[in-house]
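Visitor: Quick one: sequence and predicted model below, then my questions.
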Amino acid sequence: MSDWEAGLEDEEAGAVMRTVVRQLKLWRESAGLTQAEFGAAIGYGEELVSSVERGRRIPRPEYLDSADEALGAGGRIAALKQDVAEVRYPKKVRDLKKLEAEAVELGAYNNSVIHGLLQTEEYARAVFNAHRPVLTEDEVEQQVAARLARQGILDLMTGRRVFSFVQCESTLLRPMGGRMAMRQQLERLLEVARLRNVDLQVLPLDREVNSGTGGSFRLLKLKGGATVAFSESPLSSRVTADPKETTVLDIRYGALRAQALSPQDSLPLIEKVLGETRK
């Protein structure tokens, strides 16, 4: 459970974990079990049970399932899995996920890597493995899991959101994770590009004008009418709802969409690059 160490620097995660810990401890004590006895009943050591009950470790889903069964909780402990899964991810990921869930329209330009919502698991892992200073294996897996967890919003059945992505052609040519991983990633792009609520455009490298040289960014238009912008730099990411800034990025994104190939013309280019990976 090393990759489920609790990072409770933010108030929301701390509040959720305190509730979960309190429930686990109450159920165990009501059953008259010591931590050692409870650990033996669910297949974990006393030290781990103690770490969970002190809020130092986030219990995995299988831990909660075993606890529910051993304590006869009738699903009440297992029901905590959803809340626990959310606080496993870093706060900035949870905040971004909430904004994306509230958005009715999302537009994103990327000039370094494939957008996170479009990444395959292997591609995402290669992106995080490329970080310098290096991330630990546990940190990489945590970030990959968090990224994949956000991708459900692309499903048309879960909402009527509209998505627009502009990818610089360079992101298609850079073989993150190797040829096989990149081949799978390009196939994923073609799959997503055919969704009715997604427009995927490629900005060719031979374009004389590129309004996105300042870096990647995304715009989220929320249900209430507000627009939120999210931009990234090498050392930080920034969210702003200041109309002066979001208007600038909105204009820039409109220019990028005009400079890029249309969604229909972008598909053949992606297919061409995919064909090159098969040679």
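Guide: Yep, it's here.
Visitor: For the rest of this, base every contact and every neighbour count on C-alpha atoms.
Guide: OK.
Visitor: nearest spatial neighbour of the residue nearest the centre of the chain, skipping sequence neighbours?
Guide: Most central in the chain under C-alpha atoms, centre = their mean is Arg147, positioned 2.1 Å from the mean C-alpha point. Using C-alpha to C-alpha, 6 or more residues apart in numbering and skipping residues adjacent in sequence, the residue nearest Arg147 is Gly116, 6.5 Å away.
Visitor: Going along the chain, name the helices of the stretch 151-279 of the chain.
Guide: Counting by DSSP state H, counting those that start in this stretch, the segments of the stretch 151-279 of the chain that form helices are 170-173, 179-193, 243-259, 263-277.
Visitor: wait, which of these is closest to Pro133?
Guide: With respect to Pro133, and counting by C-alpha to C-alpha, the nearest of the helices of the stretch 151-279 of the chain is helix 170-173 at 22.1 Å.
Visitor: I'd like to know which elements that closest one is packed against.
Guide: Packed against helix 170-173 by the contact rule (3 or more C-alpha pairs under 8 Å, 6 or more residues apart in numbering; DSSP states H and E) you find helix 263-277.
Visitor: name the helices or strands packed onto the helix it packs on?
Guide: Short answer (3+ C-alpha pairs under 8 Å, 6+ apart): helix 263-277 packs on helix 170-173, helix 179-193, strand 198-203.
Visitor: So which of these is nearest Ser164?
Guide: Once those are compared by C-alpha to C-alpha, strand 198-203 is nearest, at 4.7 Å.
Visitor: How far does that closest one sit from its chain's centre?
Guide: For strand 198-203, the distance from its own C-alpha centre to the chain's C-alpha centre is 20 Å (C-alpha atoms, centre = their mean, to the nearest Å).
Visitor: Okay, angle between it and helix 243-259 too, please.
Guide: With axes from the mean of the first three to the mean of the last three C-alpha atoms, to 10 degrees applied, the angle from strand 198-203 to helix 243-259 works out at 70 degrees.
Visitor: and here's the other structure:
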Amino acid sequence: MSEPTRQSEDEDPGEAAPDPGSGILRVFGRQLKRFRIRAGVERTEMGARLGYSASTIAAYEQGRRVPPPRFIDQADDLLDAGEVLKEMKEEVARAQYPAFFRDAAKLEAEAVELHVYDTHIVNGLLQTEEYARAVFTMRRPLLSEETIDERVQARLARQSTFTRQPLPTTSFVIEESVLTRPLGGANVMRGQLEHLLLCGQRRNVDIQVMPNGREEHAGLAGPFTLIETIEGRRIAYVEAYKHSRLYTERQSVRELEEQYGLLRAQALTPRESLEIIEKLLGAT
């Protein structure tokens, strides 16, 4: 890749209309139905044996809902699908993400280094379930309850990046204003601050807070993520309304790397940052 991939200006990163991700769901659904019929299993029987309603099985077969990984594993075993369904699990999981984020999610899951700057909300990799639900509930245009559930579970699944091997090096610079904005209410924000303290204690995670009172600031253009792959490729992801994109051209990536280096120098140290999070927690 040498050019930035960008989202069409006609697309909305809020509630995506039918997109390429729905194709894999339809393909998976057809395969699921084919194996179910071949095995002579009715939807009601399959649902009862796996703990799902017949209507949910129908939704999976029709490509209207994203089946969780656990269901795919169980269905493959039950229907003796020879791991055909299991082999589709990764692509099916990516369909949970809005279209504009899918390529970035794949790179994130394989990265050896992730460096993130956030200005409006806590990054998805650091969010609690309650905070993530509040974020998606507030999004406009409104998301359906089903879409909110899928997006929350997808966001939580991304957090496995902190425990996979080899451990990726991750760092976050977060604006102090993000930590004082009580999205979802005081209890939700308290849980989120507690979670940040736990994340900040991981060996491979550095969290730095950019104080509101700083007179020098290198990140006024907005949030971004820097990704390094195991092959040594360096990529930048910049998310903005209707213009989210991946940058692979070296000059563009280098400019954001320079910004991030300055941001880390201007922000509080990781230890100082955890201390200020503790103080904010005490004030909630």
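Guide: Nice, I can see it. The structure displayed is predicted, hence computed values, not measured ones.
Visitor: The residue nearest to the centre of the first structure corresponds to which position in the second structure?
Guide: Correspondence of Arg147 of the first structure to the second structure, assessed by TM-score structural alignment: Arg155.
Visitor: Burial-wise, tell me which of the helices and strands packed on helix 263-277 of the first structure comes out on top.
Guide: Of these, the one with the most neighbours on average (mean count of other C-alpha atoms under 10 Å) is strand 198-203, at a mean of 24.
Visitor: now it: which residue numbers in the second structure?
Guide: Using TM-score structural alignment, the residues of the second structure aligned to strand 198-203 of the first structure are 205-210.
Visitor: got it, and stretch 124-131 of the first structure?
Guide: Using TM-score structural alignment, stretch 124-131 of the first structure lines up with residues 132-139 of the second structure.
Visitor: what does Pro270 of the second structure align to in the first structure?
Guide: In the first structure, Pro270 of the second structure lines up with Pro263, judged by TM-score structural alignment.
Visitor: and if you look at Thr5 of the second structure?
Guide: Under the alignment (TM-score structural alignment), Thr5 of the second structure maps onto nothing in the first structure.
Visitor: Quick check, Thr5 of the second structure in contact with His243.
Guide: No: Thr5 of the second structure is not in contact with His243 according to C-alpha atoms under 8 Å; the separation is 9.7 Å.
Visitor: hang on, the earlier thing: in the match of stretch 124-131 of the first structure, what's buried?
Guide: Residues of stretch 132-139 of the second structure classed as buried: 132-137 (neighbour count, 16 or more other C-alpha atoms under 10 Å).
Visitor: if I pick the residue lying closest to the match of Pro270 of the second structure once chain neighbours are set aside, what's in contact with it?
Guide: Leaving out its chain neighbours, the residue that sits closest to Pro263 of the first structure by C-alpha to C-alpha, 6+ apart is Gln201, at 4.9 Å. Contact partners of Gln201 of the first structure, counting by C-alpha atoms under 8 Å, 6 or more residues apart in numbering, are 164-167, 257, 260-263, 266.
Visitor: element containing the closest residue to Gln62 of the second structure other than its chain neighbours, please.
Guide: Counting by C-alpha to C-alpha, 6+ apart, Gln62 of the second structure lies nearest to Gly29, which is 5.5 Å off, once chain neighbours are set aside. Under the criterion of DSSP states H and E, Gly29 of the second structure resides in helix 20-39.
Visitor: ok, now Asp138 of the first structure?
Guide: Using DSSP H and E, Asp138 of the first structure sits in helix 137-149.
Visitor: what's in contact with that helix?
Guide: Applying C-alpha under 8 Å, 6+ apart, the contact partners of helix 137-149 of the first structure are 2-3, 88-89, 93, 116-117, 119-121, 124-125, 128-129.
Visitor: again, but for stretch 15-30 of the first structure
Guide: By C-alpha under 8 Å, 6+ apart, the residues outside stretch 15-30 of the first structure that reach it are 34-35, 38, 52-55, 58, 71, 73, 77, 80, 83-84, 87.
Visitor: Which positions within it qualify as buried?
Guide: Neighbour-count burial for stretch 15-30 of the first structure [16+ other C-alpha under 10 Å]: 16-17, 20-21, 23-25, 27-28.
Visitor: thinking again about what came up before, for PyMOL, write the select line for the buried members of the contacts of helix 137-149 of the first structure.
Guide: Filtering the contacts of helix 137-149 of the first structure down to the buried ones (16+ other C-alpha under 10 Å) takes a single PyMOL command:
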select buried, resi 3+88+89+93+116+117+119+120+121+124+125+128+129
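Visitor: quick one: which two of the contacts of helix 137-149 of the first structure are the most distant?
Guide: By the measure C-alpha to C-alpha, Ser2 and Leu117 form the most distant pair in the contacts of helix 137-149 of the first structure, at 26.4 Å.
Visitor: Am I right that Val104 of the first structure falls within a strand?
Guide: Yes: counting by DSSP: H, G, I helix; E, B strand; the rest coil, Val104 of the first structure is part of a strand.
Visitor: To which residue of the second structure is it aligned?
Guide: Aligned counterpart of Val104 of the first structure in the second structure: Val112 (TM-score structural alignment).
Visitor: So what touches stretch 43-59 of the second structure?
Guide: Contacts to stretch 43-59 of the second structure, defined as C-alpha under 8 Å, 6+ apart, come from residues 65, 71, 74-75.
Visitor: let's see it at 6 Å
Guide: Residues from elsewhere that reach stretch 43-59 of the second structure, judged by C-alpha atoms under 6 Å, 6 or more residues apart in numbering: Arg65.
Visitor: The corresponding residue of the first structure for Gly222 of the second structure and Pro268 of the first structure: what is the separation?
Guide: Alignment note (TM-score structural alignment): Gly222 of the second structure maps to Gly215 of the first structure. Distance, Gly215 of the first structure to Pro268 of the first structure, by C-alpha to C-alpha, to the nearest Å: 25 Å.
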